[in-house]
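Chemist: below: sequence and its predicted model.
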Amino acid sequence: MKNLARNLTFQVLTAIALGVLLGALFPGVGTALKPVGETFIRLIKMLIAPIIFLTVVLGIGSIGSLKKVGRVGGKALLYFELITTFALLIGVGAANLVQPGAGVDTSAATAKAAETQKYAEQAAGMDWVAFFTHIVPENLVGAFAAGDVLQVLLIAVLFGLALTRVPDAVGRPLLGTFERLSHVLFGVLGMVMKLAPLGAFGGMAYTIGTYGLDTLLPLAKLMASVYLTMALFIFGVLGLVARYYKFSLWRLLGFIKEELLIVLGTSSSESALPRLIDKLTAYGCSRSVAGLVIPTGYSFNLDGTTIYLSMASIFLAQAFHVPLTLGQQLTIIGILMLTSKGAAGVTGSGFVVLASTLAATKTIPVEGMALLLGVDRFMSEARAITNIIGNAVATVVVAKSENEFDEARNQLALSGALVAESATAGTVPEHPQHVA
């Protein structure tokens, strides 16, 4: 029993259950706990930029080849595009089959239309070319100060490549210093992760206390459809991908279960980003592949967000009795293939992308988004969990295709004989091996 109480999975599950209970019974108290969940996420975000930088630099330092870095990045982007296209098609297909918008009362949308105006204004002001040029930072320090993942990734790739070109007398000492800094940062991450149950408790209490379980009833069919479709995508599409590349999706999910629960409690996939890199390195993926694929995937491989956006678009068309031809639905898919990538990193990106998509189609009323305000927070957990699973699978796939997957380390990790470095911070592990 004592060992169970110390288990992070048990602690986070208990915290989520208590958060739901507190938010339901004492909504005012639950809403007041918002800073608790937000503070935990800020602690994680504080570590994201330096961990990505050090992981990528050390990974490229071990590769020493611009050609190989480009090949890994190219494979990752091609995989992202293929899988997110499948996600779009599945989302549209499921929405047409289930018809979650049929019979929905749209009168509330008019009353709440003003609440969606800010998303429509953000969408109208978005410049997709500017987004992609924004990947190049104005200065080195600004990228780290802002915590912009793609900017930090670009700096890390360039820095790592430069290190491979300088004399050993310069490069080796720097790599040694970065290696030691990496160990310290993962130690800090391990200490922060001890607060994960508190963060999950605060995040879940705030969600339930603010939005209330009663808001789920009018759109229960949509929520159920979204959750079931995402489950179908994970265990259908990603399950087939895992089988093709000869690894068990179930065992991978079991290995990252703590990260999934933290995402569930906080509704933020960023809360698991640095630890996911650490865990997948322990799982058998090379540090260079994990460091490149995961941060890129957080912007370009948003499977859960893609499914939600496609289903939400069709849902609103059904709710407002707007018949969509096959051509119009294909147009929506085409627009989402672009906009779902371009809004990555924008605050409230899900609603911004949806607003820009609806505005581009000129057939579905943008103000209809007000219908989704009450349940969007509850569906964000499904989006975030699907996103993180999609990126975990992508990392293993790219690692295996590049022969950068260590089967022996994988077996040690699955047996519990090897653990992620951040999991041992501040403790004396039962097993002596950890990821260096």
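Modeler: Yes, it's here.

Chemist: rest of the way, CA atoms for contacts and neighbours
Modeler: Fine.

Chemist: for this structure, which residue occupies the most central location?
Modeler: Central residue of the chain (Cα atoms, centre = their mean): S269, 3.9 Å from the mean position.

Chemist: F186 and L47, how far apart?
Modeler: 9 Å (Cα to Cα, to the nearest Å).

Chemist: the two: which is more packed in?
Modeler: F186 (22 against 18; other Cα atoms under 10 Å).

Chemist: and the more buried one, what element?
Modeler: If you go by DSSP states H and E, F186 is part of helix 168-193.

Chemist: residues of that helix that come out buried?
Modeler: 171, 175, 178-179, 182-183, 185-193 (16 or more other Cα atoms under 10 Å).

Chemist: got it, and stretch 2-10?
Modeler: 8-10.

Chemist: starting at the chain centroid, how far to that stretch?
Modeler: 26 Å (Cα atoms, centre = their mean, to the nearest Å).

Chemist: just checking, what packs against the helix holding F186?
Modeler: helix 34-63 (3 or more Cα pairs under 8 Å, 6 or more residues apart in numbering; DSSP states H and E).

Chemist: quick revisit: pick the one among the buried residues of stretch 2-10 closest to F235.
Modeler: T9 (21.8 Å; Cα to Cα).

Chemist: adding another structure so you can compare the two:
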Amino acid sequence: MERQLPNFLKNYGSILLLLLGIVVGSIVGGFFPEIVAWLKPLGDIFLNLLFAAVIPLLFFAIASAVANIDGSQKLGRIISTMAGVFLGTVIIAALCTIIVLWFFPVDAPQVAQETADELLQGNPGDTWGDKLVRFVTVDEFYKLLSRENMLAFVIFSFLVGIAAMRSGETGASFRKFLISGNEVMKQLLILIMKIAPIGLGAYFAYQVGTIGPELFGFYAKPLGLYYILGAFYFIVFFSLYAYAAGGKHGVNRFWRNNILPSATAISTCSSIATMPVNLSVAPKMGIPAAVANVVIPLGTTLHKDGSSMSSIVKIYVAFVLIGWDFFDPMTLLTALGITILVSIVAGGIPNGGYIGEMLMISVYGLPTEAIPAVMIIGTLVDPMATLLNATGDNVAAMLVAKFAGARGTLSAADGLNTDDADGTD
């Protein structure tokens, strides 16, 4: 029992500190609203540090991941099938979330509605083509370094990664530099996130002090919707995916052996920590090693159904807070694009969801005041998101094995003795 408590604090300590900061900030904002203006600079410092780190962090994370894809990872049909499965399930999760939010809308705090018109700034004379060009490119290199052009920067980082990958032996030193830079920037983000409880607590105190106690009711509904939808998706959609991969026998094998990965995901709140467990139970689910050893490790980085759902919820919350229409068709298409990108970019970065939130703020041109709200949502949904992210890799591998026609798929494994499918190592 003594050992379980330190493990719990190790895995959830950062989340507990964030929650403590939010609670303390809420109390200060509720009972001492006259001092919240003095606390807001602390939140601004935290956000500025994040914004300063996000550009180099994104560059090294994306460029190093693309540049170091080697020939052993290019397995033809398995890779192409995996890409289709990952993309399909992420989009399905996002669409389910959009549908739920459509039928169960969240009302914005009154103060947010009253100030929404002040934030509706744009360039009404721009044509659709002008907006597209400005959205994905810039005309000077230095403009890439601004968070206002973050999507163009992401595209540039992908292109640098591809160029480094294609440079062969000559570019080996540069690829090592990208890997080293990625690790350095990860450590920088970890350092910055150590002051997150203070920064978010200060910002939450400001929000409570200015918007009032109705803010608590505002957060409760999207959080409740996320957990209910997440549980439904986990049980129903994962069962449907397993059925598509191997019929009733596939459903049985998946759930009999998904207990340990699920427990690991919830207890560690880490997809990477769950990956070894996923690999150990994959054979018991009838997933051939050639598929499991590619799909599950790559899925840890590239496939995140839970993050897809939380990304949509966070975008929706930000739009509601500032009074914008989330259900505009172009907004929804952009949200899907951001969701897919976040699912790829966030993997392998500690607290990578926060990077996705800043990308969202940049792409939509939202005010920085919306960041604490979506960061709070992201923190509170993390356990359920991790459960969906981590265990979703197993059912995705089952689908890849089925549709890629890999030897040892579920249908071919139906005759195996079920005594070994007990969910243990």
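Modeler: Looks like it arrived, so ask away. Because the structure is predicted, anything quoted here is derived from the model rather than measured.

Chemist: TM-score for the pair, please.
Modeler: In this superposition the chains share a TM-score of 0.58, using TM-score structural alignment, normalised by the length of structure 2; 308 aligned residues with a Cα RMSD of 4.6 Å.

Chemist: and the helices in the stretch 1-150 of structure 2, which stretches?
Modeler: Applying DSSP state H, counting those that start in this stretch to the stretch 1-150 of structure 2 gives helices spanning 4-31, 36-67, 77-103, 110-119, 128-136, 150-166.

Chemist: for A335 of structure 2, find the nearest of those helices.
Modeler: When the helices of the stretch 1-150 of structure 2 are compared by Cα to Cα, helix 77-103 sits nearest A335 of structure 2, at 8.8 Å.

Chemist: give me the element D325 of structure 2 is part of.
Modeler: Per DSSP H and E, there is no helix or strand for D325 of structure 2.

Chemist: after alignment, which residue of structure 1 pairs with it?
Modeler: Matched across to structure 1, D325 of structure 2 falls on P323, judged by TM-score structural alignment.

Chemist: and T300 of structure 2, by the same measure?
Modeler: Aligned partner of T300 of structure 2 by TM-score structural alignment: Y298.

Chemist: check the mean deviation of the helix or strand harbouring its match from structure 2.
Modeler: Element membership of Y298 of structure 1, judged by DSSP H and E, is helix 287-300. By mean Cα distance after the TM-score superposition for structure 1, the fitted helix 287-300 of structure 1 averages 1.3 Å away from its aligned residues in structure 2.

Chemist: the helix or strand immediately after that helix in the chain vs structure 2, average offset?
Modeler: Next helix or strand after helix 287-300 of structure 1 toward the C-terminus (DSSP H and E): helix 303-319. On superposition with structure 2, the mean distance recorded for helix 303-319 of structure 1 (mean Cα distance after the TM-score superposition for structure 1) is 1.1 Å.

Chemist: I figured the match of T300 of structure 2 hits N391, correct?
Modeler: Yes - in this structure Y298 of structure 1 lies within contact range of N391 using Cα atoms under 8 Å: 7.4 Å.

Chemist: which one's more surrounded, these two?
Modeler: N391 (26 against 22).

Chemist: can I assume the more buried one sits in a helix?
Modeler: Yes - looking at N391 of structure 1 with DSSP: H, G, I helix; E, B strand; the rest coil, it is inside a helix.

Chemist: state the distance from F144 of structure 1 to S380 of structure 1.
Modeler: From F144 of structure 1 to S380 of structure 1 the distance is 27 Å (Cα to Cα).

Chemist: contacts only, for the residue of structure 1 most remote from its centre.
Modeler: Ranked by distance from the centre of structure 1 (Cα atoms, centre = their mean), the top residue is A169, with 39.1 Å. By Cα atoms under 8 Å, 6 or more residues apart in numbering, the contact list for A169 of structure 1 is empty.

Chemist: and it, how far from L163 of structure 1?
Modeler: From A169 of structure 1 to L163 of structure 1 the distance is 11 Å (Cα to Cα).

Chemist: swap in L13 of structure 1?
Modeler: Taken as Cα to Cα, the span from L13 of structure 1 to L163 of structure 1 is 43 Å.

Chemist: now swap in A76 of structure 1 and tell me
Modeler: Remark: distance between A76 of structure 1 and L163 of structure 1 (Cα to Cα) = 23 Å.

Chemist: what number of residues lie near the residue nearest to P50 of structure 1 when sequence neighbours are not counted?
Modeler: Spatially, and ignoring its direct neighbours in sequence, P50 of structure 1 is nearest to F144 (7.6 Å; Cα to Cα, 6 or more residues apart in numbering). F144 of structure 1: 19 surrounding residues under other Cα under 10 Å.

Chemist: how far away from the center of its chain is the strand or helix carrying F144 of structure 1?
Modeler: Using DSSP H and E, the element containing F144 of structure 1 is helix 140-146. Relative to its parent chain, helix 140-146 of structure 1 has a centroid offset of 21 Å by Cα atoms, centre = their mean.

Chemist: quick one: contacts of the helix or strand following that helix?
Modeler: Downstream of helix 140-146 of structure 1, the next assigned helix or strand under DSSP H and E is helix 149-165. By Cα under 8 Å, 6+ apart, the residues outside helix 149-165 of structure 1 that reach it are 48-49, 52-54, 56-61, 64-66, 134-137, 140, 143-144, 171, 292, 295-296, 299.

Chemist: now the residues you listed: which count as buried?
Modeler: Among the contacts of helix 149-165 of structure 1, those that count as buried by neighbour count (16+ other Cα under 10 Å) are 48-49, 52-54, 56-61, 64, 135-137, 143-144, 171, 292, 295-296, 299.

Chemist: report the aligned residue range of structure 2 for the helix holding F186 of structure 1.
Modeler: The aligned range for helix 168-193 of structure 1 is empty, by TM-score structural alignment.

Chemist: look up how far G212 of structure 1 lies from the closest residue in space to Y211 of structure 1 that isn't next to it in sequence.
Modeler: Leaving aside its chain neighbours, Y211 of structure 1 sits nearest to G374 (6.5 Å; criterion: Cα to Cα, 6+ apart). Remark: distance between G374 of structure 1 and G212 of structure 1 (Cα to Cα) = 9 Å.

Chemist: ditto for A32 of structure 1
Modeler: 14 Å.

Chemist: same question, A312 of structure 1
Modeler: A312 of structure 1 sits 21 Å away from G212 of structure 1, taking Cα to Cα as the criterion.
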